[in-house]
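>>> sequence plus the predicted model coming up.
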Amino acid sequence: MIDFDALRRHPDLEAPGLAASDAADRLILDEASSALAEATSPREVVVVDDAYGALALGAVDAGAREVRVHQDAITGERALAENAARLGVPEERRPHSMPFDPALVEGARVVLMRLPRALDRLDEVADLVAEHAAPDVRVFAGGRIKHMSLAMNDVLGRWFDRVDVTHARQKSRVLVASGVRRGPETRPEGAPRPARGYDEELGLEVVAYGGVFAGTTVDIGTRFLLGVLDEAARDAATAVDLACGSGVVAAWLARRRPGLVVRASDRSAAAAASARLTAAANGVADRVQVTRADGLEHLPDRSERLVVLNPPFHSDAALHTGIAEHLFAEAARVLAPGGELWCVWNSHLRYRPLLERTVGPTRQIARNPKFTVTASTAAG
């Protein structure tokens, strides 16, 4: 049996209280054990949104061959690869990371997944599986009970004839979906993928795949930041949209400043794909370069005049400042002397001392009852 205690989150955030696997992973594998034993042919098992490899490596340990995996976060992909090597899984038996497209699930008979917190993400996964997996596919989707809702049953019930709910164990539960439904009647009219929305105030079209922060809306922190961003590094030839999400900041900057090249990045595959489509929808795809990356690993040191950031303040479901600390450090590394990090953050998080230590002298640009916008200047 797989040694769950040996798994690590690296290169993602590692800190006390943040584990690489939990009781939900173990319950999913236990509930799927009979199905895994029956899936004896190669490529019959698919794993979706496995955090750090517990499900994929558990499936391999159960005998599954040529396991296909999609993890939205690039750090999750890398953690899976490191954990496979750490556990001594032979190269030929290691899971294969794949994009989120029909080839991922084609012919699959068993799908293991962690339930996403966003229902639109669950809907996208269920749609893909129902349309392209084998007719007798079974989906084992689990999570911590505190993060589950009855609406998840309803979403799966749109795509499958049967949704069974397992007994709870260690505050976890699994939904088992079977009996695929196929055809146009399963897709709600007016709900194309990805979703599209238009923000009247900003004059921007926003495109977003399921699970991307704020979806097709503009969150209030980003809107507050955009209200003052005209003052940032006006003469910069390039700018960076770090943790870009759906690409609202990148598209807004490129439209606002003709000739500016914006380098957007996000560790999420869904976010990066959304940002590319948002740029195209607003006519600036030629000046918005989107990269799926861990922070700004793709950019050289001391190379940029302006970095813009609305940092996440959670790692998966856990609130933790470590994500912001990592992104601040990446901005500090990439900023040229005198360059600035413009950042919006929830005021109660009190990031200013951390920004001072990590990036450099920090001044307040704007503040309202909920958010603060600061500009931090990199040392020469």
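Noted; the coordinates are in hand.
>>> from here on, just use CA atoms for contacts and neighbour counts.
Fine.
>>> can you point out the buried residues in the longest strand along the chain?
If you go by DSSP state E, the chain has its longest strand at strand 335-346. Under the neighbour-count criterion of 16 or more other C-alpha atoms under 10 Å, strand 335-346 has 335, 336, 338, 339, 340, 341, 342, 343, 344, 345, 346 buried.
>>> and for stretch 364-380?
Result for stretch 364-380 [16+ other C-alpha under 10 Å]: buried residues 365, 367, 371, 372, 373, 374, 375, 376, 377, 378.
>>> if we take these, which one ends up nearest to residue 219?
Distance to residue 219, by C-alpha to C-alpha, is smallest for residue 371 among the buried residues of stretch 364-380, at 11.6 Å.
>>> ok, that closest one to residue 191 distance?
32 Å (C-alpha to C-alpha, to the nearest Å).
>>> one more structure, for comparison:
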Amino acid sequence: MPEFPYSRLRRWPDVEAENLQAHDATDLLLVARALAEAGERGLDGTQIAVIGDEYGAVTLALTDAGLRGIRVHQDLATGRRALARNAADLGLDGFASHELDAALLDGARLVLLQLPKALAELEEIADAVARWAATDVVLVAGGRVKHMVLAQNEVLGRSFSRVQAQRAERKSRLIVASEPRPVSETPPFPVSAQHEGLTLVAHGGAFAGARLDIGTRVLLDALRLASRFLSEERSDETKGVREPGKDVLDLGCGTGALAVSYALAHPAAQVIATDRSAAAVASARATAAANGVADRITVTQDDAASEVATASVDVVLLNPPFHLGTSIHTGAATRLFEAAARVLRPGGELFTVFNSSLGYRAELTRLVGTTEQLHRTPKFTVTRSIRRP
């Protein structure tokens, strides 16, 4: 059998750069282990589930090897689109995408996992495997050694009686978990927490969990201080364009803190909240429901607001990421600035919070329009950009 053409895989629509690849050594180790397990245990593709396959390297390599019917869960919309595109480019099919639920794992005897960054996400995944997969399931989790911690073994040990770390190869390592433990009647996620009248609900894969992260808190404080920009006291540049704040987009909404806070403060507003993470979308929907504003917030999984109409919103709220997976890369923020510029009406406003060291103000001015600083702390800066005509 010819070697799978990993080099043909692309990250698109995710950021692409010379130092960002669509596969790594962990993918190769997972594939090799899966093929060995399938051969030794007589598994077919319908008994295999793949979780966290960033751009489809594991799923497509196994499909190419003849394992049909694999079930796959990718948290990110970018990963789902990259998998579909890579599959089409290679002429491969015979796999099915699922959410992290019983349909993904029912009857699965082998689960392959690219280890997530967050221990909470790993805990939710491990519980789901123990809860819904076959009783003889083997979970093979892999990651880059430099990003692995002993706590990951401890988390897996809560759901599995046997957890064995394998020898590192090519700076990656596999952890094999088996013999699932009995699960509690209620899954450990989502969790919730109260924050000064705001209830946040979070699944394990949602950024910051049920906490109100510092950047979001700073942006919310700045919006309260700058409420004149969202009232009748408009600048000459935006006065008369449209009644302010009617159509609002929380771009990269996470658990929905910004979207829900805005909806609570502005009862006439209709809010769209989008995020590329399935865990974030589920969390934001639950947060909206917990705060009684689900009827005014539409939450969708999307990449960089690709499904939001051009020039259709008055206000964009944005707390952009500056990581792509485990890599620090400003490209993710740039894509969101471009998206904000596209969806804002002329005179519409983009409120952004970012790490002060990143100095995004010039880029926001270039991509969106006139940008001013509203608030600054030792760590974060909040800006307001006016969409040029």
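Looks like it came in fine. The model shown is predicted, which means the values in this text are computed figures rather than measured ones.
>>> re the thing from before, looking at the buried residues of strand 335-346 of the first structure, spot the one nearest residue 155 of the first structure.
Looking across those and measuring by C-alpha to C-alpha, the closest to residue 155 of the first structure is residue 346, at 32.0 Å.
>>> wouldn't the closest one be in contact with residue 369 here?
No - the pair residue 346 of the first structure and residue 369 fails to qualify as a contact (C-alpha atoms under 8 Å) at a distance of 9.2 Å.
>>> coming back round to it: nearest to residue 308 of the first structure among the buried residues of stretch 364-380 of the first structure?
Using C-alpha to C-alpha, these come closest to residue 308 of the first structure at residue 375, 9.3 Å.
>>> what residue in the first structure is paired with residue 87 of the second structure?
For residue 87 of the second structure, the aligned position in the first structure is occupied by residue 84, per TM-score structural alignment.
>>> my bad, residue 310 of the second structure
Match for residue 310 of the second structure (TM-score structural alignment): residue 301.
>>> wait, that match sits on residue 330?
No - applying C-alpha under 8 Å as the test, residue 301 of the first structure and residue 330 come out as separate, 9.2 Å apart.
>>> dump the residue contacts of the most centrally placed residue in the first structure.
Nearest residue to the geometric centre of the first structure (C-alpha atoms, centre = their mean): residue 268, 3.7 Å. Applying C-alpha atoms under 8 Å, 6 or more residues apart in numbering, one finds that residue 268 of the first structure lies in contact with 72, 73, 74, 245, 292, 293.
>>> excluding chain neighbours, what is closest to the fourth one?
Meaning residue 245 of the first structure. residue 271 (4.8 Å; C-alpha to C-alpha, 6 or more residues apart in numbering).
>>> hmm, that neighbour is touching residue 208, no?
Yes - using C-alpha under 8 Å as the test, residue 271 of the first structure is close enough to residue 208 to be in contact (7.3 Å).
>>> what residues do the two have in common as contacts?
residue 246.
>>> tell me which residues of whichever helix in the second structure runs longest are tucked away?
Counting residues, the longest helix in the second structure under DSSP state H turns out to be helix 25-41. Within helix 25-41 of the second structure, the residues that count as buried by 16+ other C-alpha under 10 Å are 25, 26, 27, 28, 29, 30, 31, 34, 38.
>>> what does the first one correspond to in the first structure?
Using TM-score structural alignment as the criterion, the counterpart of residue 25 of the second structure in the first structure is residue 23.
>>> can you tell me how far its match sits from residue 255 of the first structure?
47 Å.
>>> kindly report the same for residue 72 of the first structure.
For residue 72 of the first structure, the distance to residue 255 of the first structure - C-alpha to C-alpha - is 28 Å.
>>> again, but for residue 272 of the first structure
Here residue 272 of the first structure is placed at a distance of 19 Å from residue 255 of the first structure (C-alpha to C-alpha).
>>> neighbour-wise, which of these two wins?
Each of residue 272 of the first structure and residue 255 has its neighbours counted (other C-alpha atoms under 10 Å); residue 272 has more, 27 against 17.
>>> ok, the match of residue 25 of the second structure touching residue 174?
No - in this structure, residue 23 of the first structure is not within contact of residue 174 by C-alpha under 8 Å, at 11.0 Å.
>>> tell me how far stretch 143-161 of the first structure is from the chain's mean position?
20 Å (C-alpha atoms, centre = their mean, to the nearest Å).
>>> now it: buried residues?
Buried, per 16+ other C-alpha under 10 Å, within stretch 143-161 of the first structure: 143, 144, 148, 152, 153, 155, 156, 157, 158, 159, 160.
>>> in strands, which of those fall?
Per DSSP E, these map to strands at 143, 144, 160.
>>> what distance do you get for the first one to residue 25 of the first structure?
From residue 143 of the first structure over to residue 25 of the first structure the distance is 8 Å, taken as C-alpha to C-alpha.
>>> residue 10 of the second structure corresponds to which position in the first structure?
In the first structure, residue 10 of the second structure lands on residue 8 (TM-score structural alignment).
>>> hang on, its match in a strand?
No - the assignment for residue 8 of the first structure, made by DSSP: H, G, I helix; E, B strand; the rest coil, is coil rather than a strand.
>>> what are the boundaries of the strands in the stretch 201-350 of the second structure?
247-251, 270-275, 297-301, 313-318, 323-324, 327-328, 344-355 (DSSP state E, counting those that start in this stretch).
>>> who wins for proximity to residue 44 of the second structure among those strands?
strand 297-301 (31.2 Å).
>>> which bit of the first structure covers the closest one?
Residue span in the first structure matched to strand 297-301 of the second structure, by TM-score structural alignment: 288-292.
>>> the matching stretch vs the second structure, mean deviation?
The superposed stretch 288-292 of the first structure is, by mean C-alpha distance after the TM-score superposition for the first structure, a mean 0.7 Å from where its aligned residues fall in the second structure.
>>> can you tell me what sits against that stretch?
74, 250-251, 254, 261-269, 272, 275-276, 279.
>>> the residue in the first structure that residue 48 of the second structure lines up against: what's it in contact with?
Under the alignment (TM-score structural alignment), residue 48 of the second structure pairs with residue 45 in the first structure. Residue 45 of the first structure is in contact with 36, 39, 59, 64-68, 108-112, counting by C-alpha under 8 Å, 6+ apart.
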